[in-house]
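In: coordinates only, no sequence provided:
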């Protein structure tokens, strides 16, 4: 790091130490020489100088007190006629500090007092610089105005420098606040993105695993009973179990490969509405009678994500049929393209609101369906039917462009 940057950082982090050092330097250079001279006439100069220099130690920690003491000593000099001292220039430092760190009213009040005090001081002590005294008016007034102009310009320069420092400091603080706010917002966005991704992964894992395991469990139960009466049917059922397990394993490997960022992971397309028939076929092999009706044609194509959502709704609904509806269940899947979007209805005549306690879950499937469909401004309802059975209804509107 450059030396000037280190110094600037030190100044920002040690303001009190800097003020003490400044006061000591002024005392050593402009006050101690008069005290060391031992002249009686300089005792007042030393006292006045010390009175205006020492308060600089608190010029930022107790700004108004420090400025008040220095202003009071300067006004007292004018009233009592005590001559200005070399250390009097600390008034400019105080004026800068008021403009940079003080309240606005104190900054403007200090500027007004310094301007008026300078004009009065030049009148009161003008003879020290050859103004007034025995000089003629024609000579004194122009000289007074010239000196007054430079003194007032010096006062305005000190105040303006402090005001610019205030503006710069506030801009720097605003940038720091904005940086902190952006960091907080960025962290919140990361947290929200991570939560959304975890939810997405949970839905995918549930859809893949729950459906495959439901088919496997149903087929395994059937194979167990068929092994004694119809060995050939049992062998066929075990083949279905193996095929379902391999398909589920492929899906899991693909999902985990994507999560790891594996470039060699399978990138085959995700299921769409065209894959519903394959899904129904796998359910039929589990002994569930499933029919599918397609009504109407899409007014406009659904996004691939919406088609995946529709597929997952059908998959989850059929999974619930396998898990809860019981044996000898008939299910009907209806895909209806209307004027506003796609309507999905899955009806079964199973046990409805009285699922098997051994297979009852935690409702994650319904929650996952609802979350998926809401992403496309759709709706989902799932409830037992009045005459028995269970019905799942979902609606996915066309994407507005």
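Out: Yes, it's here. Nothing here was measured: the structure is a model prediction, and the numbers come from that model. Numbers count the residues shown, from 1 in each chain.
In: please count neighbours and contacts with C-alpha atoms only from this point.
Out: Noted.
In: gap between stretch 15-29 and the chain center?
Out: 43 Å (C-alpha atoms, centre = their mean, to the nearest Å).
In: give me the buried positions along that stretch.
Out: With burial defined by 16 or more other C-alpha atoms under 10 Å, the residues of stretch 15-29 counted as buried are 16, 19-20, 23-24, 26-27.
In: okay, and which of these map to helices?
Out: Of the positions in the buried residues of stretch 15-29, 16, 19-20, 23-24, 26 sit in helices, assigned by DSSP state H.
In: what's the closest of those to residue 241?
Out: Of all those, residue 16 has the smallest distance to residue 241: 79.1 Å, by C-alpha to C-alpha.
In: quick one: that closest one from residue 10, how far?
Out: 11 Å (C-alpha to C-alpha, to the nearest Å).
In: what of residue 139?
Out: Plainly put, residue 139 is 51 Å away from residue 10 if you go by C-alpha to C-alpha.
In: ok, and here's another one to check against it:
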């Protein structure tokens, strides 16, 4: 399959300007394309994966991707997909976040290829030098207010109000496309479906200013079959930064994918061949209880984002928690696995009964005694029935961690300090 056929197979084309023209251009020579990423936080999240992986797919097909970090537009704020105005961040914060996003993006694209190297750009390099007169005379004159009001990103905000600052965002993004088309022959912009208005504004500016032919492609909004928002958990967004969402938590997000979504996500977020995806689709129908497709999805995406070692560690933690053999975990794995369970810090020597109360594994000493006597309590993987059992740091894994299991699924963590 060529790149457009592959994107079609994977359901990754939502809107596309002049498919025939783009197909012809791609067949004749490598195309330069870009996707933009504004530094609105100190990390990208899984909502950014589709455009990132789209750039990667184009590079694997022999084309030249550009990851554009919005050091300039990040100071303004994109109204797309929002019902209220963004809070403006200081320039120092935007510079800091821009640098962090650059490091994250460099994990996905090959910037050292001798054939079709990826590029990293920062639109502050040209937006930062614009003065208001140049902006209004040379760029703003190409856009009528009626044209801008008709765009969904603006129209959806009119009832709640939109500042001139965010109203102007579309023109700045259009100018990004114009500059990269003029400076480095970039002729394709890709993005999420909410970027269609901004992308077509760029095509408008390029056409009026240079007459060059350029193209736009958007990917679908990722949705879940149960109606809940993709990329959100009880703890908030699923981040690509391992310090914000650990590899184990990241792995768990994907392995909990519903049967109705898993094949779609395999197409969206992995580079598995169609034959392998078809095989996994058959497994979902024939043996859904085995959850093979979910395990493959979780492994592939975790490895892609965090590396092979992190993926293997996440798999190990999952298996250990299922079996209860927690004594094989490292300190880092314990921290990852039990980040969200009830926990407590303790010192000196503490009776197991008191420890169960401290970590809230039991509501009372009476219940704690009953749980111990009935064999419902395990400490670091070993069942304990001794009511007089006491613990010190020396009993902990790596000299400090006590993992308590009550019943089959309830875990608690105590840490000696």
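Out: It's in. Worth saying up front: this structure is predicted, and the values here are computed from it rather than measured.
In: TM between them?
Out: Comparison of the two superposed chains (TM-score structural alignment, normalised by the length of structure 1) gives a TM-score of 0.21, and 137 aligned residues with a C-alpha RMSD of 6.9 Å.
In: hang on, the earlier thing: residue 243 of structure 1: which of the ones in helices among the buried residues of stretch 15-29 of structure 1 is nearest?
Out: Comparing those against residue 243 of structure 1 with C-alpha to C-alpha places residue 16 closest, at 78.2 Å.
In: all helices for the stretch 151-300 of structure 2, in order.
Out: Secondary structure of the stretch 151-300 of structure 2, counting by DSSP state H, counting those that start in this stretch: helices at 152-155, 164-167, 169-184, 196-209, 247-255, 259-269, 274-286, 292-306.
In: flag every buried residue along the fourth one.
Out: Judged by neighbour count (16+ other C-alpha under 10 Å), helix 196-209 of structure 2 contains these buried residues: 196-206.
In: got the angle between that helix and helix 169-184?
Out: Interaxial angle of helix 196-209 of structure 2 relative to helix 169-184 (axes from the mean of the first three to the mean of the last three C-alpha atoms, to 10 degrees): 50 degrees.
In: so residue 413 of structure 2 is in which element?
Out: Assigned by DSSP states H and E, residue 413 of structure 2 belongs to strand 410-416.
In: which helices and strands does that strand pack with?
Out: Helices and strands touching strand 410-416 of structure 2, by 3 or more C-alpha pairs under 8 Å, 6 or more residues apart in numbering; DSSP states H and E, are strand 343-346, strand 401-406.
In: need the winner for burial among the ones you listed.
Out: Mean neighbours per residue, mean count of other C-alpha atoms under 10 Å, is largest over those for strand 401-406, with a mean of 24.
In: wait, which of the ones in helices among the buried residues of stretch 15-29 of structure 1 is closest to residue 244 of structure 1?
Out: In terms of C-alpha to C-alpha, no member of those lies closer to residue 244 of structure 1 than residue 16, at 75.8 Å.
In: specify the stretch among the helices of the stretch 151-300 of structure 2 that is closest to residue 354 of structure 2.
Out: helix 247-255 (29.5 Å).
In: list of residues touching that closest one?
Out: By C-alpha atoms under 8 Å, 6 or more residues apart in numbering, the surrounding residues in contact with helix 247-255 of structure 2 are 233, 238-239, 294-295, 297-299, 301-302, 306, 310-311, 313-315, 317-318, 336-337.
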